[in-house]
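**Student:** Sharing a model that was predicted from the sequence below.
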Amino acid sequence: MDPRVLEKMIPYMTNAYANCHSQHQAGRTVAQAVEEGRAHVAKVINAQPNEVIFTSGATESNNIAIKGVAKYYGHEKDHVITSKIEHKCVLESVRSLEAEGFNAHYVGVDTDGRLKMDELADILKTHSGKVSLVSVMGANNEVGVVQDLKKIGQLAHDHKALFHTDCAQMVGKKPLDVRADNIDLMSISGHKMYGPKGVGALFINKKNRVRLVPLTVGGGQENNLRSGTVPVFLCVGMGAAAEILETEMPKDIKHYEELTKYALEQLKDVDNKVINGSTKNRIVSNLSISFLGIKGSELMVAIDDKVAVSTGSACNSQSHKSSHVLTAMGLSEDQKNSAVRFGFGRFTTKDDIKFGMNVVAKEINELKRKSKQNE
């Protein structure tokens, strides 16, 4: 979390403790702070403040969007489309709808991780007027590949379907515009933009009159779509993080580009490595590399006390199955099993990169040496 975000949050964790839904002066004061945070989140994606509701994170936002839209239309429009490389919370939301009798379609991707647009178009054409929602992520959490949101949204609209996108990984890494990109619903995560964990947001396009059934009922907070007392300090924190992005995103993106280039330079002497996913259409804070001939899980364990890397999604790190993302991309078993994901952030330095990549390179050579001894 950015220290400037924490600084903004502290008063609302201590003295300004009133319930923002209360009618007294103390409540109205903190309610104003929540609305200021909402306005900053909206501005980052070119939305209106009343189109943004606060949630506990992108997982909840995805659940509300996907299940809420499908259940609003019911069996009048009982088809839902997503991709094979979505975050597990999207895939599980769609599967839960299948269990209730909805029809689900999972669009494939090419070896670069880009959506097969012809396949999407065919499904929409075949079930035109019966599809309630198309849900495709903006940037993949494992390989960083970015999708053509504008084109996907237009295809969905051509067949009277709404377009939802999980942009948890994309906000702050690439400029986003919900109007220009034909987006009806967008999920955002607070901690992916240097805000606090435990808070997120869902954009719901008022202009396109998006309707959905709430999953949580109660006091009717957040436009009757997400009942429950709003955590003021978390909303203030997410708003502060968004406010920083309003001016610093270009600087952040340039920083990520420099770190990625530097990281690859540090690994230039490592043989048999492959970057997973499109090298052109991607966020540059994410780097997935397969070091062919070694197991990514073994590399991760070997350097765990020095460098934090992963072999896939952090939300799926307890599973020993091959990544569903890399599998959908059609990569070989060696390429899938040897994949390691690096993440670079606002506070990562070139010294961090040099140290980390030197540790990685050294351990790769050691693992290869041991492998040859065991042959």
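**Tutor:** Arrived safely, thanks for sending.

**Student:** alpha carbons only for contacts and neighbour counts from here, please
**Tutor:** Will do.

**Student:** Helices of the stretch 1-150 of the chain, residue ranges please.
**Tutor:** 3-9, 25-44, 58-73, 88-99, 117-126, 149-158 (DSSP state H, counting those that start in this stretch).

**Student:** Minimum distance to Phe203: which of those helices has it?
**Tutor:** Among the helices of the stretch 1-150 of the chain, the nearest to Phe203 by C-alpha to C-alpha is helix 25-44 (8.0 Å).

**Student:** what secondary structure does the closest residue to His191 other than its chain neighbours sit in?
**Tutor:** Setting aside the residues directly before and after it, His191 is nearest to Lys197 in space (C-alpha to C-alpha, 6 or more residues apart in numbering), at 4.9 Å. Secondary structure state of Lys197, per DSSP: H, G, I helix; E, B strand; the rest coil, is coil.

**Student:** was I right about Val30 contacting Pro231?
**Tutor:** No - Val30 lies out of contact with Pro231 (C-alpha atoms under 8 Å); the separation is 10.3 Å.

**Student:** who's more crowded, the two?
**Tutor:** Taking other C-alpha atoms under 10 Å, Val30 and Pro231 do not tie; Val30 has more neighbours (22 against 19).

**Student:** Second structure for comparison follows:
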Amino acid sequence: MSLTAHKVYGPKGIGALYVRRRDRRVQLAPQQHGGGHERGMRSGTLYTPQIVGFGKAVEIALAEQTTENQRLTQLRQRLWEQLSQVEGIHLNGNAEKRLAGNLSISVEGVDGAALLLGLQPVMAISSGSACSSAHTAPSYVLTALGHPQQLAYASIRFGIGRFNTEEEIDIVAKHAIATIQSLQNKR
């Protein structure tokens, strides 16, 4: 299991890797050769301030987990309630069983690239996972869910985080609705 600190508001550049001792299914190769630390998996001196920052970020995340999940769920729902008023918008995935700060939608009748370009002046937005953002193919997850290829191409993912407010959600919704309707009217 790999973990990265910046996903829980910790410092960038530090992470953790849990490797099972017994019955390992995967053999990992060392990424840095030298002193043979960490059972030969890596070498070099770890940067203590980053480790402490990672630990503190996890501590804060665990302490605030319940209330923060409720707050993020409310913000996500606020955004969805506004966006869902537009014709041709589809929620990707289960309406209830989803990450609190994640809203993925697909939009009928619009070009996905034009949608991204139209939204970027107001918000940081993604059309897929960070690990596959260099690929132009539609999301295999969305096509596996039964979305036609054209609809999967016109999907966007909103990430809502610790520092987002209701006011920001309303600004994003207003701009997204205007952009979507403008693109739908051009068809």
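**Tutor:** Great, that's in hand. The model shown is predicted, which means the values in this text are computed figures rather than measured ones.

**Student:** Let me see the ranges of the strands in the stretch 201-350 of structure 1.
**Tutor:** 273-275, 286-291, 339-343 (DSSP state E, counting those that start in this stretch).

**Student:** Adding mean neighbour count and distance to Lys192 of structure 1, write those strands out as CSV.
**Tutor:** Shown next, in CSV, are these (neighbours: other C-alpha atoms under 10 Å; distance: least, C-alpha to C-alpha, whole Å):
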stretch, mean neighbour count, distance to Lys192 of structure 1
strand 273-275, 16, 23
strand 286-291, 23, 12
strand 339-343, 23, 11
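
**Student:** I'd like to know which of those is closest to Ile188 of structure 1.
**Tutor:** Per C-alpha to C-alpha, nearest to Ile188 of structure 1 of the strands of the stretch 201-350 of structure 1: strand 286-291, 17.4 Å.

**Student:** what span of structure 2 lines up against the closest one?
**Tutor:** Mapping strand 286-291 of structure 1 onto structure 2 (TM-score structural alignment) gives residues 102-107.

**Student:** once aligned to structure 1, how far is that stretch on average?
**Tutor:** On superposition with structure 1, the mean distance recorded for stretch 102-107 of structure 2 (mean C-alpha distance after the TM-score superposition for structure 1) is 0.7 Å.

**Student:** one step back: mind putting the strands of the stretch 201-350 of structure 1 into CSV with distance to Arg211 of structure 1?
**Tutor:** Rendered in CSV, the data for the strands of the stretch 201-350 of structure 1 read as follows (distance: least, C-alpha to C-alpha, whole Å):
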stretch, distance to Arg211 of structure 1
strand 273-275, 41
strand 286-291, 34
strand 339-343, 36
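
**Student:** What distance do you get for the closest residue to Ile123 of structure 1 other than its chain neighbours to Leu133 of structure 1?
**Tutor:** Sequence neighbours aside, His105 is the residue nearest to Ile123 of structure 1 in space, at 7.8 Å (criterion: C-alpha to C-alpha, 6+ apart). His105 of structure 1 sits at a distance of 11 Å from Leu133 of structure 1 (criterion: C-alpha to C-alpha, to the nearest Å).

**Student:** same check, this time on Lys67 of structure 1
**Tutor:** From Lys67 of structure 1 to Leu133 of structure 1 the distance is 10 Å (C-alpha to C-alpha).

**Student:** re earlier: out of the strands of the stretch 201-350 of structure 1, nearest to Phe163 of structure 1?
**Tutor:** strand 286-291 (24.9 Å).

**Student:** where does the residue sitting furthest away from the middle of structure 2 sit relative to Gln27 of structure 2, distance-wise?
**Tutor:** For structure 2, the largest distance from the centre (C-alpha atoms, centre = their mean) belongs to Gly35, which lies 36.0 Å off. The spacing between Gly35 of structure 2 and Gln27 of structure 2, counted by C-alpha to C-alpha, is 19 Å.

**Student:** picking that back up, what do His105 and Leu133 of structure 1 both touch?
**Tutor:** Residues touching both His105 of structure 1 and Leu133 (C-alpha atoms under 8 Å, 6 or more residues apart in numbering) are His79, Val80, Ile81.

**Student:** Map the residue farthest from the centre of structure 2 onto structure 1.
**Tutor:** By TM-score structural alignment, Gly35 of structure 2 lines up with Gly219.

**Student:** Am I right that that match is in contact with Val230?
**Tutor:** No - using C-alpha under 8 Å as the test, Gly219 of structure 1 is too far from Val230 to be in contact (10.9 Å).

**Student:** ok, back up a step: His105 and Leu133 of structure 1: which has the busier surroundings?
**Tutor:** Using other C-alpha under 10 Å as the criterion, His105 of structure 1 and Leu133 rank with Leu133 on top: 27 against 18.

**Student:** Just give the nearest non-adjacent residue to the more buried one, would you?
**Tutor:** Leu162 is the one closest to Leu133 of structure 1 (C-alpha to C-alpha, 6+ apart), at 4.7 Å.

**Student:** In structure 2, what residue corresponds to that neighbour?
**Tutor:** That one, Leu162 of structure 1, aligns with nothing by TM-score structural alignment.

**Student:** I figured Leu162 of structure 1 hits Ser132, correct?
**Tutor:** Yes - Leu162 of structure 1 is in contact with Ser132 according to C-alpha under 8 Å; the separation is 6.1 Å.

**Student:** Quick one: residues contacting the residue nearest the centre of structure 2.
**Tutor:** Using C-alpha atoms, centre = their mean, the residue of structure 2 that lies closest to the mean C-alpha position is Gly159, 5.5 Å off. Residues in contact with Gly159 of structure 2 (C-alpha under 8 Å, 6+ apart) are Gly101, Asn102, Leu103, Ile125.

**Student:** how does it look with 7 Å?
**Tutor:** By C-alpha atoms under 7 Å, 6 or more residues apart in numbering, Gly159 of structure 2 lies in contact with Gly101, Asn102, Leu103.

**Student:** Now do the second one against Asn69 of structure 2, distance only.
**Tutor:** Asn102 of structure 2 sits 11 Å away from Asn69 of structure 2 when distances are taken as C-alpha to C-alpha.

**Student:** Out of the contacts of Gly159 of structure 2, which are shared with structure 1?
**Tutor:** Among the contacts of Gly159 of structure 2, the ones whose aligned partners also stay in contact in structure 1 (both residues aligned by TM-score structural alignment, their matches' C-alpha atoms under 7 Å) are Gly101, Asn102, Leu103.
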